[in-house]
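> Got a sequence here, can you build the structure:
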Amino acid sequence: MRAFFGYIAGLLFGVGLGLGGMTDPTRVLGFLDIFGAWDPTLLFVLGGAVITTFIGYRVILRQAKPMWGDSFRLPTRHDLDGKLLMGAALFGIGWGLSGYCPGPAFASIGNSSYPLIAMLFAMIAGWWVARRSPFVQ
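Below is the predicted model:
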């Protein structure tokens, strides 16, 4: 059941990204162009995600346990360390340069282009390097 609901959640996420126009990198790059032709679409998509998550967590966490699990698996760390900050910086730089973050990139595979393929290759290479890096362990 866990894999099935993971698939359903990913499918809903991908459909939402597509409907929100977030599989189009020009939307993201337009959002980052605050002194040019600024496109606020991403702001509304992010706002909708924050509101949905805020309400959803409050509703779900009122339950004693998940419907298909023994307990909730919530993060226990709340500190900021170098790995988190470096990862966030690399994520943001990659997102800003390509116009894709990982979710929309995978959702856009069917409509692939050279920039998308380059971004996916760089992301997979980054995962591979990070798994072997002594700085990430």
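> C-alpha from now on. contacts and neighbour counts both.
OK.
> gap between Ala105 and Gly69?
From Ala105 across to Gly69, the span is 30 Å (C-alpha to C-alpha, to the nearest Å).
> more crowded one of those two?
Comparing Ala105 with Gly69 by other C-alpha atoms under 10 Å, the one with more neighbours is Ala105, at 24 against 10.
> could you list every residue that touches the more buried one?
Neighbour list for Ala105: Thr23, Leu116, Leu120 [criterion: C-alpha atoms under 8 Å, 6 or more residues apart in numbering].
> Let's see if you can find the most crowded of the residues you listed.
Within the contacts of Ala105, most neighbours by other C-alpha under 10 Å means Thr23, with 25 neighbours.
> Let's see this one next, to set against the first:
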Amino acid sequence: MIRMLSAGAIGLVFGSGIAISGMASPAKVLNFFDIFGSWDPSLALVMAAALTVTAIGYRFVLKRPRPILEPKFHLPANRKLDLPLLAGSAAFGIGWGITGFCPGGAIPALGLGEPSAWIFVGSMLAGIAAARTIRVTLEQRVAPST
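Below you'll find the model as predicted:
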């Protein structure tokens, strides 16, 4: 129960930050990408602040023997730049640039009543399901028969 409450509190802080900073607005995000038009650098400031807090937080948290609500840290073991990582990153960036939404901004936008966020989140979930289906199918074809 405490884990769920903790996750809810963290989500509330994150969503509030996204909403307060204006990053739940696709127009604000798209203006960041419009370098030669109505460029808005505020997204870079939000990202810089988030990276600064994260870098400082990781330095303190990873010195602990384990997380407070977990038996161990769950850190990525794979550090390779492989095709799935690069393709997924490219798809994410293209989608973000086209719509002005990323998952971090779209989910709080649902709570703000942004109609296009509902379409984006539904499409995102469909894309996740399709990608998982494709990945499982490809892994089954590549796996040796036993």
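> so can I have a markdown table of the contacts of Ala105 of structure 1 showing distance to Gly82 of structure 1?
Formatted as a markdown table, the contacts of Ala105 of structure 1 follow (distance: C-alpha to C-alpha, whole Å):
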| residue | distance to Gly82 of structure 1 |
| --- | --- |
| Thr23 | 30 |
| Leu116 | 28 |
| Leu120 | 24 |
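> ok, those in structure 2: which stay?
Cross-checking the contacts of Ala105 of structure 1 against structure 2 gives Thr23, Leu116, Leu120 as conserved contacts, using both residues aligned by TM-score structural alignment, their matches' C-alpha atoms under 8 Å.
> from those residues, which is closest to Asp79 of structure 1?
Comparing the kept ones among the contacts of Ala105 of structure 1 against Asp79 of structure 1 with C-alpha to C-alpha places Leu120 closest, at 29.4 Å.
> So the closest one versus Ala88 of structure 1, what's the distance?
Going from Leu120 of structure 1 to Ala88 of structure 1 by C-alpha to C-alpha gives 17 Å.
> Which parts of structure 1 are helices?
2-19, 25-32, 41-60, 82-98, 102-107, 114-132 (DSSP state H).
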